[in-house]
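Q: here is a sequence together with a model predicted from it:
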Amino acid sequence: MISRVFSSLPNRVSQSATAAYFTYKSWRQNGYRGCHSNKTSVIMADITVRILPALSDNYMYLIVCNQTKDAAIVDPVNPETVIEAVNKEGVNLKSVLTTHHHWDHAGGNEKLLSLFGKPLTVYGGDDRIGALNKKVKQDDEFMIGNLKVQCIFTPCHTTGHICYYIQSPASDQKMVFTGDTLFLGGCGRFFEGTADQMYSALIEKLSNLPDDTQVFCGHEYSLGNLKYGNHVEPDNKDILAKIEWSKIKREANEPTVPSTIAEEKLINPFMRVNSESVQTFANAVGNPIETMTYIRKIKDSFK
């Protein structure tokens, strides 16, 4: 909502006002602790993902090809943290993968390029993205070292939203960076799109990725999303188990990311709109689009 309000202001005023808002929100939530979650890494044979918390609940991700040490950063809203991680890991940052234009995802792009001092390819699917120099669309591909990146166009939260599906050709390691389209247990608000578009994004595209694909989303929203999932499906034991697991992680200040595509199909009502139990909750048995519309509307005001 705040992004839509500020987008009506002149660009320079909008950027400053948005930055001030998110900075205040982060300080109010995290206080002197600084970060909402601990920094951690997912380390595999060919790929390392450094999870970098930012603002009050955002995640940035440093993706490293272990063979070449080439790297990319996803949604670098806090450039200083990114540069610190790049130097600490000793990697060659080559590109920026921007999921969408909202300030808490793309607002650090220009500053990162200025501070980093070396050329970076800034990928994204929307001309509103700061410092964009490589616009991409559905099925466009590029490389991070030896890692293959495929772009998945998922308009709805914004009209230019892109998810990035990454595979290691040398192994069976795979992951997708979903920004504000798919969260653990939830999905983004339909700011610039429709239920039909979110259905396409979640059911026709992301659900068809391999089940063991790791899902790295843009925010730490898991407990709130799972609480809503339990409201939709109170008898879903997978949701109840994930709530308990997530509580343990959050009490330790640990991220709840990543999940997997297989897990989202079990616990995420927006990935389960073809399920009879979710359709029954929405009074829309046999109609997944109407179900998607209804459960998003209820989630928008759910406490």
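A: Sure thing, it's come through. Numbers count the residues shown, from 1 in each chain.
Q: could you use CA atoms for every contact and neighbour count after this?
A: Will do.
Q: ok, longest helix in this protein?
A: helix 11-30 (DSSP state H).
Q: which parts of that helix are buried?
A: Using 16 or more other Cα atoms under 10 Å as the burial criterion, the residues of helix 11-30 that qualify are 14-15, 18-19, 22, 26, 30.
Q: swap in stretch 47-61?
A: 47-61.
Q: can you list the buried residues of helix 11-30 in a markdown table and add distance to residue 85?
A: What follows is the buried residues of helix 11-30, written out as a markdown table (distance: Cα to Cα, whole Å):
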| residue | distance to residue 85 |
| --- | --- |
| 14 | 29 |
| 15 | 25 |
| 18 | 25 |
| 19 | 22 |
| 22 | 22 |
| 26 | 20 |
| 30 | 21 |
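Q: below is an additional structure, to be compared with the one above:
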Amino acid sequence: MKPLEIEVFPCRTDNFGVLVHDPESGLTASIDAPEEKPIVEAATRRGWKITHIFTTHHHTDHVEANLALKERYGLEIIGPINEAVAIPGLDRSVADGDEFLFGDHPVRVIETPGHTAGHICFHFPEDKILFAADTLFALGCGRLFERPAADMWHSLQKLAVLPDETAIYFGHEYTLSNARFALTIDPGNEALKRRAAEIEEIRAAGGFTIPTMMGLEKETNPFLRANDPAIRRNLVMESRTNEEVFAEIRKRKDEF
């Protein structure tokens, strides 16, 4: 089985567009559809015809181009069952634990409520790839719009059990701000300090910080580490629950 080919490009103000291509079957999926023009340009540049949209959640900056791309390509849109009524052009609803094939590549659906009530991630277990959209960012997580902090914490724990070598593609280029914030929560983390310095250099040069790796996130992302003793000491929350510590971290990021 040939490896998947992935094309990443900017959309809108700070969204990432991502195309996933299976060279054996010729299938190409757009992970969400934030903006028609750059998605079409990327597909044309690579000589790919988009056959699917994998929709993670209903926010406009992730579904705006659904109908335009569907009209252009006649593609199939797959998205979360718990947000089905809000996904333009949805053809197939999927729920937590559902599996399907993209060519010969298995895809597993992981439901991650928090940012929205029915947000899902698409996991390619054999390819060790996760499309996390607005649930898990490099050094961050999504804002809590439709579910409480406890739900997001448990969603992130579902992702954290994936292998360390899992490559994570996320929805927005927020990494520089996330790194600066993370240092206020976990200032003694040497791995985080090194990573923050690298991110400063990457962004200064105009580079992208996508993808990240699960092992790196577990080592440096404060939103995955609410149970870490050093973080709990820094927040003076040693006796609080993981959910409470996570909620405090999220609150501080909202105000950062």
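A: Nice, I can see it. All values reported here derive from a predicted model rather than from experimental measurement.
Q: fetch the TM-score of the aligned pair.
A: TM-score of the superposed chains, computed with TM-score structural alignment, normalised by the length of the second structure, equals 0.94; 253 aligned residues with a Cα RMSD of 1.6 Å.
Q: of the buried residues of helix 11-30 of the first structure, which is the nearest to residue 135 of the first structure?
A: For the buried residues of helix 11-30 of the first structure, the residue nearest residue 135 of the first structure by Cα to Cα is residue 15; the value is 21.4 Å.
Q: residue 188 of the second structure: which element?
A: Here residue 188 of the second structure sits in a region with no helix or strand, counting by DSSP states H and E.
Q: ok, it to residue 232 of the second structure distance?
A: 12 Å (Cα to Cα, to the nearest Å).
Q: counting neighbours, go ahead and name the busier of the two.
A: More crowded of residue 188 of the second structure and residue 232, by other Cα atoms under 10 Å: residue 232, with 21 against 13.
Q: quick one, helices of the stretch 151-300 of the first structure?
A: Here the stretch 151-300 of the first structure has its helices, by DSSP state H, counting those that start in this stretch, at 195-199, 222-232, 237-251, 261-267, 276-281, 288-300.
Q: wait, which of the ones you listed is closest to residue 206 of the first structure?
A: Per Cα to Cα, nearest to residue 206 of the first structure of the helices of the stretch 151-300 of the first structure: helix 261-267, 7.6 Å.
Q: what range in the second structure matches the closest one?
A: Per the alignment by TM-score structural alignment, helix 261-267 of the first structure matches residues 214-220 in the second structure.
Q: now that stretch, how far from the chain's geometric center?
A: 14 Å (Cα atoms, centre = their mean, to the nearest Å).
Q: who's in contact with that stretch?
A: 138-139, 160, 162-168, 189, 191-192, 224-225 (Cα atoms under 8 Å, 6 or more residues apart in numbering).
Q: let's see 10 Å
A: If you take Cα atoms under 10 Å, 6 or more residues apart in numbering as the criterion, stretch 214-220 of the second structure is touched by 128-130, 136-140, 159-168, 179, 182-183, 186, 189-196, 221, 223-225.
Q: return a ChimeraX selection command for the buried portion of those.
A: Buried members of the contacts of stretch 214-220 of the second structure, defined by 16+ other Cα under 10 Å, are picked up in ChimeraX with:
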select :128,129,130,136,137,138,139,140,159,160,162,166,167,168,179,182,183,186,189,192,193,195,196,221,223,224,225
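Q: how about the strands in the stretch 101-250 of the first structure?
A: Here the stretch 101-250 of the first structure has its strands, by DSSP state E, counting those that start in this stretch, at 121-124, 134-135, 141-144, 147-153, 162-167, 174-179, 182-183, 186-187, 214-217.
Q: reformat the ones you listed as TSV; add distance to residue 100 of the first structure.
A: TSV is the format used below for the strands of the stretch 101-250 of the first structure (distance: least, Cα to Cα, whole Å):
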stretch	distance to residue 100 of the first structure
strand 121-124	7
strand 134-135	11
strand 141-144	17
strand 147-153	11
strand 162-167	7
strand 174-179	7
strand 182-183	13
strand 186-187	14
strand 214-217	12
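Q: out of these, which gets nearest to residue 103 of the first structure?
A: strand 174-179 (12.4 Å).
Q: matching residues in the second structure for the closest one?
A: So strand 174-179 of the first structure sits over residues 128-133 in the second structure, by TM-score structural alignment.
Q: do the same with stretch 225-233 of the first structure
A: Using TM-score structural alignment, stretch 225-233 of the first structure corresponds to residues 178-186 of the second structure.
Q: which residues touch the matching stretch?
A: Under Cα under 10 Å, 6+ apart, the answer for stretch 178-186 of the second structure is 137-141, 175-176, 187, 189-190, 192-193, 195-197, 199-200, 220-223, 225, 228, 230-235, 249, 252-253, 256.
Q: can you do 6 Å?
A: Here stretch 178-186 of the second structure makes contact (Cα atoms under 6 Å, 6 or more residues apart in numbering) with 139-140, 196, 231.
Q: residue 60 of the second structure corresponds to which position in the first structure?
A: Using TM-score structural alignment, residue 60 of the second structure pairs with residue 103 in the first structure.
Q: next, count neighbours for that match.
A: 22.
Q: cool, and residue 121 of the second structure?
A: Neighbourhood size, residue 121 of the second structure [other Cα under 10 Å]: 29.
Q: residue 135 of the second structure: neighbour count?
A: Counted with other Cα under 10 Å, residue 135 of the second structure comes out at 28.
Q: let me see the contact set for it.
A: Residues in contact with residue 135 of the second structure (Cα under 6 Å, 6+ apart) are 141-142.
Q: now do 10 Å
A: With Cα under 10 Å, 6+ apart, residue 135 of the second structure has these contacts: 56-57, 111-116, 119-121, 141-144, 152, 155-156, 159, 170-171.
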